[in-house]
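Visitor: Below are the sequence and a predicted model for it; my questions follow.
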Amino acid sequence: MKRSAKGADALNEAVIPGIRMAAKRTIPKGKGVAPPFWTPELTKLDKMVQECKNERKRCTDPRWTRKVLVDTAIGRWKENVSKLSTTDSASWNLVKSMYAPRPLTSPVLVVDGHPLTKRQQAQALAKMYMSRSTKAPHAPEMRIPCTRSSTFRPITEAELDVALRELSSGTAPGDDEIHCEELKELGRVAKKCVLRLFNCSLRTGQVPAKWKHGIIVPLLKPNKPASSMASFRPVTLTSTLCKLMERIVARRVRDCIEDKLQPQQAGFRPARSTLDTLMQVTSAVRRRRDGEKTAAVFIDYARAFDSVDHNCIVKALMSFGVEEHLVAWIADFLQGRTAQVRVNNTLSEDISLTCGVPQGSVLGPLLFIVTVDSLSKRLNCIPGLQHGFFADDLT
């Protein structure tokens, strides 16, 4: 099938302005939030002060006004302290907000004793991230499977509604500035437009180019020096529309592979957690016979998500029998990806990412565990060896 991105790109370019316009017309403007200790008495006092200002006269003593504010704040604080409980999550959130260290909002990189400018920092980080996500020169080109129109299953309104409910509120948008809350409030006509875009993208195996671009925000890891580039964890902001589509694709892929994955993998799977691996290791130690020795090896793959080969992902999906239209869409989703690093409001130049799964994406973790499943199969063939996976952590 000949692939041309014009169809999906054109629909995406039409949908995004429509969502922005609808949001601007219908979403009310926010108002300032009053302090948590604000009371009706303070509202009356504030109104009286404003009236005095408007009439250009002095009706209250500023010292008395400040005293009322301070006394009210102290009274509210004492009330909150009296309600603190070790079993109350709100109490712990209050304590953390007071004592937790404030993370730096941007790097403070230093070279030869001189701090870099924001632009230089963004460029330096971008160069490092690109080196991590560049495939080896000898790596084979990705083979995208051919698709047949007879096997295409259109995305339904029910699937779209489920994916919309699963969207996380309060998350930062991607480069298109479309928020999850805006998508959740889409009307019937707007949903049909989004559904048309999604079905066009899946049917043709074309992912809009803007969905493949991400903004990387470096966040300082706990207790790490801000002067080192290795101390920052990259978080990628991508298109919310793409994340919505990813949820639909991920659910279909999971329905196909979940029963076929090796039971030793506990990462990014429903009703599984690190406790599964912990219990497995504990049981292996307790079951050992008298006189036998048990040894454990803990392996953490460095930059595993950044370096996984795209061709391996496609082969793994095909070996699981995933629908060819889904595999073709995922293959196009992985190739031709670009990103920029943002330090404060300063952006780096575009970089190309030719391997790895997109950090911050919905599909990324699922694609990773599908790819490493073959390693789990091989380990299961070794007599006397037991193992457990949690994503890229192997025991």
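Guide: All right, it came through fine. Computed from a predicted model, the values in this text were never measured in an experiment.
Visitor: CA atoms for contacts and neighbours, from now on please.
Guide: Noted.
Visitor: I'd assumed Glu157 was in contact with Asn199.
Guide: No. Look at Asn199 against Glu157 with C-alpha atoms under 8 Å: they stay out of range, at 10.9 Å.
Visitor: Quick check on these two: which one has the bigger neighbour count.
Guide: For Asn199 versus Glu157, neighbours defined as other C-alpha atoms under 10 Å are more numerous around Asn199 (18 against 14).
Visitor: quick one: contacts for that one?
Guide: Neighbouring residues of Asn199 by C-alpha atoms under 8 Å, 6 or more residues apart in numbering: 154-155.
Visitor: Assign it to helix, strand or coil.
Guide: Here Asn199 is recorded as helix under DSSP: H, G, I helix; E, B strand; the rest coil.
Visitor: And it, how far from Thr156?
Guide: Separation of Asn199 from Thr156 (C-alpha to C-alpha, to the nearest Å) stands at 9 Å.
Visitor: can you check Val207 too?
Guide: Val207 is 18 Å from Thr156, where distance means C-alpha to C-alpha.
Visitor: what's the answer for Lys184, then?
Guide: Lys184 is 16 Å from Thr156, by C-alpha to C-alpha.
Visitor: Which one's more surrounded, those two?
Guide: Counted by other C-alpha under 10 Å, Lys184 and Thr156 do not tie: Lys184 has more neighbours, with 17 against 13.
Visitor: Distance check, that one against Ile16.
Guide: To Ile16, Lys184 is 14 Å away according to C-alpha to C-alpha.
Visitor: In the stretch 101-250 of the chain, what residue spans correspond to strands?
Guide: In the stretch 101-250 of the chain, the segments counted as strands under DSSP state E, counting those that start in this stretch are 110-111, 114-115, 213-220, 232-237.
Visitor: looking at those, which is buried most?
Guide: Of all the strands of the stretch 101-250 of the chain, strand 213-220 carries the top mean neighbour count, a mean of 23, counting by mean count of other C-alpha atoms under 10 Å.
Visitor: Got another one to weigh against that:
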Amino acid sequence: KAAPEEATYLLLSQTRTDLNRLFIEDAGRALLWSKQRYFERSNKIDTPLARKIKPKYKSNQFAKIVDKQGVSHDTPREIRDAFTAYFAKLYHHTPSHNESNQTLLTDIEGYLTKSNIPHLNEQQIAALDSPFTEEEIREVVKELKPNKAPGPDGLTGQYYKCFANSLVPRLCPLFNTLRGGGGLMPEALLASVVLIPKPGKDVQGIDNYRPISLLNTDIKILAKLMALRLGPMLSTLIHPDQVGFMPGRQAFENTRRAADLIWWARSRKVPSLFLSLDAEKAFDRAEWPFLFRLLERAGLPDSFLALTRALYANPMAQILIPGTDPTPFPIRNGTRQGCPLSPS
């Protein structure tokens, strides 16, 4: 347009044609690569298969919620208040069960003394007790998924990946300070909670939702560091029957064990039965005094216990309901679904 000559116009047209051809070739390669990956992995227990069978959830809108007393709530504010009251009670279901209750602590100690809790060896304790390094933190930051929903501070994994050179040297001394018993600001421990409906359940039932905590990314980095250190040692502490969340163990092992037991009972004509038990709200009802005493009995060093206590020192949560401002409430029991350390 600046120099409307025919030669310039022809050159511009040719350049546009070449650029479009490159775009088409690039799209063709991407499509071919996608087909190849799908062909290679579609019949395996892998991401493509999981995506195909994963149910499509509706958008997180709530038309009506019925609380435990049978009262219906149908405005966004009422629904928010109902969920907040329900989860505030769930996460503080037994106020007397705290570390100032000496009777409770005595009962816990008596139970653990009789339970013959496995103990880490000196080498494992030393590995858990060593300070964090910048290299460890960088590896965790590299593995962050850039598009995961952030916590209340709004800082995504992509932010930490882009500014790793500036952030990692600051995170390392912070995390190591916590090993000595330091604490975190209350804002750091605030989590936004999104509610996922449980498959096959009535979506109007207030207890038919799974709370997923959206933690601040720096807290997830710390929790992931702890989980990576503790993970290889879990087989020392956890019975072989437990296969969920255990590195190196698979769910089919228990399926195979059940099939073997059925065969054994039938071949020897031994009257038998299988009993399936499900702990309701297992993540949410875990009591901290018991967990902390259990970790001590297992031999976890004081520095690791201090890190764990820092993550559970007055945490807060807020339920996200479209069309309302969340109301924070304290958490006094349970482990957060969405925290990398919780399964461990």
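Guide: Happy to help now that I have it. Quick caveat, the model's predicted, so the values are computed rather than measured.
Visitor: circling back to that earlier point, now render the strands of the stretch 101-250 of the first structure as CSV, adding distance to Ala126 of the first structure.
Guide: Compiled in CSV, the strands of the stretch 101-250 of the first structure are given as follows (distance: least, C-alpha to C-alpha, whole Å):
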stretch, distance to Ala126 of the first structure
strand 110-111, 16
strand 114-115, 17
strand 213-220, 8
strand 232-237, 10
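Visitor: The ones you listed: which one's closest to Asp276 of the first structure?
Guide: strand 232-237 (26.7 Å; C-alpha to C-alpha).
Visitor: Mean per-residue distance, that closest one versus the second structure.
Guide: Compared with the second structure after fitting, strand 232-237 of the first structure deviates on average by 1.5 Å (mean C-alpha distance after the TM-score superposition for the first structure).
Visitor: Onto which residues of the second structure does that strand map?
Guide: Under the alignment (TM-score structural alignment), strand 232-237 of the first structure falls on residues 209-214 in the second structure.
Visitor: how about Glu292 of the first structure, secondary structure?
Guide: Under three-state DSSP, Glu292 of the first structure falls in the coil class.
Visitor: Tell me the residue in the second structure aligned with it.
Guide: Alignment note (TM-score structural alignment): Glu292 of the first structure maps to Val270 of the second structure.
Visitor: quick one: contacts for its match?
Guide: For Val270 of the second structure, the contact set (C-alpha under 8 Å, 6+ apart) is empty.
Visitor: Over to Phe290 of the second structure?
Guide: Contacts of Phe290 of the second structure by C-alpha under 8 Å, 6+ apart are 105, 108.
Visitor: Could you confirm it falls within a helix?
Guide: Yes. According to three-state DSSP, the state of Phe290 of the second structure is that of a helix.
Visitor: Show me what Leu291 of the second structure lines up with in the first structure.
Guide: Taking TM-score structural alignment for the superposition, Leu291 of the second structure sits opposite Ile313 in the first structure.
Visitor: Could you measure from the nearest residue in space to its match that is not next to it in sequence over to Thr277 of the first structure?
Guide: Spatially, and ignoring its direct neighbours in sequence, Ile313 of the first structure is nearest to Thr371 (5.4 Å; C-alpha to C-alpha, 6 or more residues apart in numbering). From Thr371 of the first structure across to Thr277 of the first structure, the span is 19 Å (C-alpha to C-alpha).
Visitor: State the helix or strand in which Ala339 of the first structure lies.
Guide: strand 337-343 (DSSP states H and E).
Visitor: Give me the angle between that strand and strand 213-220.
Guide: Here the directions of strand 337-343 of the first structure and strand 213-220 differ by 40 degrees (axes from the mean of the first three to the mean of the last three C-alpha atoms, to 10 degrees).
Visitor: for strand 337-343 of the first structure, packing partners?
Guide: Using 3 or more C-alpha pairs under 8 Å, 6 or more residues apart in numbering; DSSP states H and E as the contact test, the elements touching strand 337-343 of the first structure are helix 118-132, strand 213-220, strand 351-353.
Visitor: contacting residues for Leu215 of the second structure?
Guide: 150-152, 189-192, 338-339 are the contacts of Leu215 of the second structure under C-alpha under 8 Å, 6+ apart.
Visitor: Now render those as a markdown table, adding distance to Arg332 of the second structure.
Guide: Below are these laid out as a markdown table (distance: C-alpha to C-alpha, whole Å):
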| residue | distance to Arg332 of the second structure |
| --- | --- |
| Pro150 | 23 |
| Gly151 | 20 |
| Pro152 | 20 |
| Leu189 | 13 |
| Leu190 | 13 |
| Ala191 | 14 |
| Ser192 | 16 |
| Gly338 | 17 |
| Cys339 | 16 |
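Visitor: Can you report how many residues neighbour the match of Leu291 of the second structure?
Guide: Residues near Ile313 of the first structure, counting by other C-alpha under 10 Å, number 24.
Visitor: Then the one 3 residues further on?
Guide: Residue neighbour count, defined by other C-alpha under 10 Å, stands at 21 for Ala316 of the first structure.
Visitor: Flag every buried residue along whichever strand or helix holds it.
Guide: Using DSSP H and E, Ala316 of the first structure falls within helix 310-319. Using 16 or more other C-alpha atoms under 10 Å as the burial criterion, the residues of helix 310-319 of the first structure that qualify are 310-317.
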